[in-house]
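[1] Sequence and predicted structure below; questions after.
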Amino acid sequence: MLLPLPFPTALDYLAPEGAVSPGDLVQVPLGKRQETGCVWDRESDVPADFAPVPAREVARTRLKPISGKLDMPALPGDLRRFIAWLAAYTLTPPGLVLAMAIRARHTKPPRVVHGWVRGTEATEGLRMTEARQRVMAALGPHPATTASLAERAGVSDAVIRGLAAAGALREEVVTCDPLFGTPDPDFDRPRLSPEQGEAAHELSSAVREGGFATILLEGVTGSGKTEVYFEAVAQCLAQGRQCLVLLPEIALSTQWTDRFARRFGVQPALWHSELGGRKKRETWYAIAAGRAQVVVGARSALFLPFPALGLVIVDEEHESAFKQEEGVTYHGRDMAIVRARLAGIPVILVSATPSLETLTNVEAGRYRHVVLHGRHGAATLPRVALIDMRKAPPERGQFLSPALLGAMRETLARQDQAMLFLNRRGYAPLTLCRSCGHRMECPNCSAWLVEHRARQILTCHHCGHHEPLPHSCPSCAAEASLVPIGPGIERVHEEVRHHFPEARILVMASDTLGSPSATAEAVRQIAAREVDLIVGTQIVAKGWHFPDLTLVGVVDADLGLGGGDLRAAERTVQLLHQVGGRAGRAEKPGQVLLQSYLGDHPVMQALVSNDYQAFMAQEAAQRKPGFWPPYGRLAALIVSADTAEAADGLAGRIGARAPDLPGIQVLGPAPAPLAILRGRHRRRLLLRTRRNVAVQPILRNWLEGLKLTTHERVDIDIDPISFL
């Protein structure tokens, strides 16, 4: 029995012969309380090189019986194998992975709603008051709940109960309309170009033939990748199977679901953290019963109980948002491939700028490759140009160069739309005192506080700490001495408002768009031409399609290239390529202007030349000699404690027992770039091996027998992508 708790293995319980089967959800005693658990398999599809030590056998006389089986769908076998695989791979207690599949709200079946219809008893001998007559007149052919019937008839609940007691009303279950409609594969088939048609045929054939396969669908921005993989979805539906589509951000779901509804006639099922408890429970049951045929969701949708999964799609597969950084650490793209392999079905990875990991697997022949080379219809790729900020600097105290401002004026004069991009929230990333040099820092993290002028606060984007914007320096008490350093999105908005006072400006950032509905409204305004200028953070880089957007300006193209991040250059070129891809997606040609002080950097040259493949070949050449991913394996150990001394001591003990084996290197311990996070002091160690060496048994042996106090913690991140 596997419980959704941090136990190292499953637990043994007694059950009557034939009463339960693997995957069934049951109630079991644990100490003095009852817990929900899943009947678990003895064997699981876990590679031997990182499989955990099996649990010891327990005498039957010591076993407690299960309390009962829950009236809810069993977890499918491929999902159970996936949970076991992910737990072993990430060195996570399997119960914590199970918890992502059967959270408490899932184990409460949707509430059965009862209503009233006309009873079988005659009403001739019944005293029919005016109120009772109104109730009988308000009855329809379908059951009505007490509340709705009372409101319709204008009576109290007591009147309805009286009629029911007399037999004039009979109780029946209210049958609700299906939560999700049935998608029609032939509802509105698109007219595909010859290139799109060939790509769609290859994807659909993989679904029709069945079996596991990983396929990269690569295409320039605006090439119609979504319409192409929709044909694979249609093939999956035609076979009566379910389809899972993963998106990196919830914000993407609005425009995506609208496109889905136009193609298939109904909305898909959504799965993300913003769903309410009741909606999430109903959706979970609909998926488990096979009534939700297409699910689009965030990475957590991987843990849903699909009984007939036939296809998995990972859109924008290169996005770092697919990595779960807290709790159970895993990469959604990589685990989507595992889920598909364990289910024996195809998985399609989609991107205009594929990750180096994916391109390397294509080159090695492990993945199939389908490419769309041109934009759909009359659209052409935008022209990309650099603005050398050393030669064309902005006015003092401002951040937009005259060249960019001139292009914006020309764009607005043509009555086209323009967009400015800066991947930094707030007004300014740093506030300091010009009298004593004091910097406003977070009391819980080794990070600066970000000024949000609209709300008059300073906030930490790591732990959420915030405080009012002070009028004097907290160090030297100098009045009006605090000044903002550097631009944030609010500051750029302020500058744009100064230069274009008549323009209709929309700010798109996670601070201003706090929900999918707010994002949907922003998208509607842009598409309806109610907006002239869009000023946005990373959210504007997603797959939006705005036909009248012809100019994209990147305020600080160099942002993100600093620091020691292994993937800094790759991430920057991917992000800016995606941002630039918003321009010129219809008949009007587009232009992208990059403000940069590093015009000779390979990232800038790759963007101007639109030669992504050459850039990635250069990235590969730099990583191969040192066996950096994807040519080697990494695992990070993040040590944390309440004090710096305790963190140093624990990290030192771990470092002293580091493995000394051929082909293995341990870097550290060293302070993490965020040396203090949420009040905890952090140190990092990094294990690096060649690609053919499994890190799990090394880590297990390394940490075996390590004793931790209640104030100490060691987190393991297999295949890290963040080094903070």
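    Right, received. Where do you want to start?

[2] Only C-alpha atoms from now on, for both contacts and neighbour counts.
    Will do.

[3] need the longest helix for the protein.
    Longest helix of the chain, by residue count under DSSP state H: helix 194-209.

[4] Contacts for it next, please.
    Contact partners of helix 194-209, identified using CA atoms under 8 Å, 6 or more residues apart in numbering, comprise 213, 215, 224, 228-229, 231-233, 235-236, 239, 310-311, 345-346, 370-372.

[5] A strand includes residue 672, no?
    Yes - secondary structure assignment places residue 672 in a strand (DSSP: H, G, I helix; E, B strand; the rest coil).

[6] ok, the residue nearest to it when sequence neighbours are not counted - contacts?
    Among residues not flanking residue 672 along the chain, residue 683 sits closest, at 5.0 Å (CA to CA, 6 or more residues apart in numbering). The neighbours of residue 683, taking CA under 8 Å, 6+ apart as the test, are 638, 639, 640, 647, 648, 651, 669, 670, 671, 672, 675.

[7] what's the farthest-apart pair in those?
    For those, the maximum inter-member distance is 12.8 Å, found between 651 and 675 (CA to CA).

[8] Between those two, which has more neighbouring residues?
    Per other CA atoms under 10 Å, whichever of residue 651 and residue 675 has more neighbours is residue 651, with 25 against 19.

[9] so that one makes contact with residue 644?
    No - in this structure, residue 651 is not within contact of residue 644 by CA atoms under 8 Å, at 10.4 Å.

[10] any shared contact partners between those two?
    Counting by CA under 8 Å, 6+ apart, no residue touches both residue 651 and residue 644.

[11] Of the contacts of helix 194-209, select the buried ones using a ChimeraX command.
    Only the buried entries of those go into this ChimeraX selection, using 16 or more other CA atoms under 10 Å:
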select :213,215,224,228,229,231,232,233,235,236,310,311,345,346,370,371,372
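
[12] Alongside the first one, take a look at this:
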Amino acid sequence: MPRIAAVLIPMPLPEPFDYAEPEGMGLEVGDQVAVPLGPRVMRGVVVSVRDGAGHNRPLKPVIEKLADPPLPASTLAFVQWAARYAVDAPAWPLAMALRGLRAPKPKPEKQLVLTGTQPARMTPARQRVLDAAQDHLAPPALAAAAGVSAGVIKGLVEEGVLELRLVETPAAFDPPDLGLPGATLNPSQRAAADALTGMIAEGGFQAALLDGVTGSGKTEVYLEAVAAVLAADPDAQVLVLLPEIALTQAVLARFEQRFGVAPAEWHSAVPPPRRRRTWEAVQANRCRIVVGARSALFLPFAHLKLIVVDEEHDASFKQEEGFIYQARDLAVARAHLEKAAIILASATPSLESLWNAQQGRYRWLKLNQRHGVAQMPDVSLIDLRETPPETGRWLSAPLVHAMIETLERGEQVLLFLNRRGYAPLVLCRACGERMTAPDTDSWLVEHRYTGRLVCHLTGFSMPKPDRCPHCGAQDSLVAVGPGVERVEEEARSLFPDARIAVFSSDTVESAEAARELVGAMEDGRIDILVATQAAAKGHNFPNLTLVGVVDADLGLRGGDLRAGERTFQLLAQASGRAGRKERPGRAMLQTYAPDHPVMQALAAQDRDAFIEAEMTARELSGLPPFGRLAAVIASGTDPVVLEDYVRALAAAVPNAEGVEVFGPADAPLALVRGRRRKRLLVRADRSVDLQAFLSAWRARVKVPSSVRAVFDVDPYSFL
């Protein structure tokens, strides 16, 4: 009897399309197929196969079952769940799950293989070659493995005993060595590690929040959980999610030290052929540990048993372009679907995770002390109203004096400013014109290293002009405010003999460059490191004893509901880089608002008081974690059409209790790449099915062809 295959195609389509299964094709869920879509042939994935009896409409047949590996059923279920959660087409997460197959296959390798012919004369050296040749090695590797000269290999090839072939080797990674000893844990770490291994032994979905102060050794604790998972099940796979590529290098080194082999990497800096090998190895369960960025969550794991989300509070886990999702939340969902364990680790957990721990949804494991003899740094506030920097300077006298003392002792300084480039604003002192990107409200940032003005929102870049484009005044463009390059310039003028480096995404453009800079800092080859948040978390610099925060108020500006939480998290993480070994550390925060609750909590190192106050404020307003938020961002080139659409959308809000809709209003960045932007904000009680509400609302108003409408569940950016 003919069967019907429902095929999901990575195109912006609302649902799978039905196709007839040709006789004898034998399709199964997860198979990758070629199907017709209009005049084109498209790749798709079979999501269901059903009996075609009673179907009275002719269907186009599946063209071909592709040789590429099928998607595991659990991965396919996760893709479909993620689409429903994000109120978006399932094609987008499916495209992410198939991303590894877009890369070209690695080139075949030259290998020597045995032909079955025996050598005319056997010698001990030749016997060693035959034994080693079982592993199909390249000529130099075979000679090294057998401990013979190239001449011995050449002689066996000439006799026909060995043959050189081009071989496509299956993607695989060396298995971890579970016999290697772990780190020596203190009693607090041991208790947390035992709790995690006990949780894992229970099996099924389990979630834990590993809440430890900076330097408490959280990585060593969750490494024990990783070892327990791998030891308990020879097929088990582990995924570790990290927010920064720079942080990946430090964690990879810890994994290699613990298990003897480096895990697979998955992030944008990995070359495409290596990404394909990783994808194939994960799907075939020839890769047991993956460390990667948020998109690694969509890899086709064959037997995923543990997910670790390190620095789980980090805002960069939120994907805000293309398919919009929060990787931390989707990681919990994937663990639940896979019946796996998940560990969320942070020194400054998100309020959402803390609330889940308080409600008993997560096991709450606390590490309240630093590992070994290290102590938490002393944190002090520098009131810039009383001790402002000199005109044209950004470092106050108390901070400069502390830097002098620190450098005289042979210790290191970190100057932290979460702002890239030289200056965040360039204006004309003749006419007041502020330089912005074309067709965009975003200011151009001066990058003095390259002599260019850059828009960090759109990527637009141009050489800095010598006259104002608006009024034509010569040499009138001036830099306003500091970026890390400007702070570095000031540090060099104050400390001309110091070894100074800048750590930001502009200066460290690859994983290798990040590894080199971190190594130089760890080895003491840098005296002053000027850095953005790229260096504010996860790194361990033994000789760093002073952290100076140049502009502690920066994150408090604007209307972001998480501004206080983010500022506390970021500055606590940055301050925590100081004094992580025997030498005591201190952090000095320059602020114009020393009485702000965030600054007071940081100075007192009273996280609990800050969390209690923030939770109370959120609960009174029904904001996350006590309520749900969603945003609708509509953009278009025609302002009249855009206005008509958002007004129609506002008028079509479904009747629902416990839901409030605000807007439409101009977005703070009202013009981006020539498109006008409007926003609506939805606040809902936790009892409301927000996804069902948004789906019903979206279906009520047709989107004009010139308008793009994005529905963002749990928004993190309010621009």
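    Cool, got the structure. Keep in mind the model is a prediction, meaning the values are calculated, not measured.

[13] where does the TM-score land?
    The TM-score (TM-score structural alignment, normalised by the length of structure 2) is 0.91; 692 aligned residues with a CA RMSD of 2.9 Å.

[14] where along the stretch 201-350 of structure 2 do the strands fall?
    All strands of the stretch 201-350 of structure 2, identified by DSSP state E, counting those that start in this stretch, fall at 206-212, 237-241, 264-266, 289-292, 304-310, 318-319, 325-326, 341-346.

[15] go on, the stretch 1-150 of structure 1?
    Secondary structure of the stretch 1-150 of structure 1 by DSSP E, counting those that start in this stretch: the strands cover 25-30, 33-38, 68-69, 114-118.

[16] I'd like the ones you listed written out as a markdown table, with mean neighbour count and distance to residue 634 of structure 1 added.
    Listed next are the strands of the stretch 1-150 of structure 1 as a markdown table, based on neighbours: other CA atoms under 10 Å; distance: least, CA to CA, whole Å:
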| stretch | mean neighbour count | distance to residue 634 of structure 1 |
| --- | --- | --- |
| strand 25-30 | 19 | 36 |
| strand 33-38 | 19 | 33 |
| strand 68-69 | 16 | 42 |
| strand 114-118 | 19 | 56 |
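
[17] Of all those strands, which one comes closest to residue 628 of structure 1?
    The closest approach between residue 628 of structure 1 and any of the strands of the stretch 1-150 of structure 1, judged by CA to CA, belongs to strand 33-38 at 39.1 Å.

[18] In structure 2, which residue range corresponds to that closest one?
    Aligned using TM-score structural alignment, strand 33-38 of structure 1 spans residues 40-45 in structure 2.

[19] Return the distance of that stretch from the chain's centre.
    Here the centre of stretch 40-45 of structure 2 is set off from its chain's centre by 29 Å, with CA atoms, centre = their mean, to the nearest Å.

[20] cool, stretch 587-606 of structure 1 as well?
    Worked out by CA atoms, centre = their mean, stretch 587-606 of structure 1 lies 28 Å from the chain centre.

[21] Tell me the residues of structure 2 aligned with it.
    The aligned range for stretch 587-606 of structure 1 is 582-601, by TM-score structural alignment.

[22] Secondary structure class of residue 590 of structure 2, three-state.
    Under three-state DSSP, residue 590 of structure 2 falls in the strand class.

[23] what's the mean deviation for the match of strand 33-38 of structure 1 versus structure 1?
    On superposition with structure 1, the mean distance recorded for stretch 40-45 of structure 2 (mean CA distance after the TM-score superposition for structure 1) is 2.1 Å.

[24] Residue 463 of structure 2 -> structure 1?
    By TM-score structural alignment, residue 463 of structure 2 lines up with residue 468 in structure 1.

[25] Give the full set of residues in contact with that match.
    If a contact means CA under 8 Å, 6+ apart, then residue 468 of structure 1 has 456, 457, 458 as its contacts.

[26] how far away is the first one from residue 648 of structure 1?
    When CA to CA, to the nearest Å is the yardstick, residue 456 of structure 1 and residue 648 of structure 1 sit 38 Å from each other.

[27] Compare neighbour counts for the two and give me the winner.
    Per other CA under 10 Å, whichever of residue 456 of structure 1 and residue 648 has more neighbours is residue 648, with 20 against 12.

[28] Which residue ranges of the stretch 351-500 of structure 1 form strands?
    Taking DSSP E, counting those that start in this stretch, the strands of the stretch 351-500 of structure 1 run over residues 368-372, 383-388, 417-421, 430-433, 450-452, 457-459, 466-468, 482-485.
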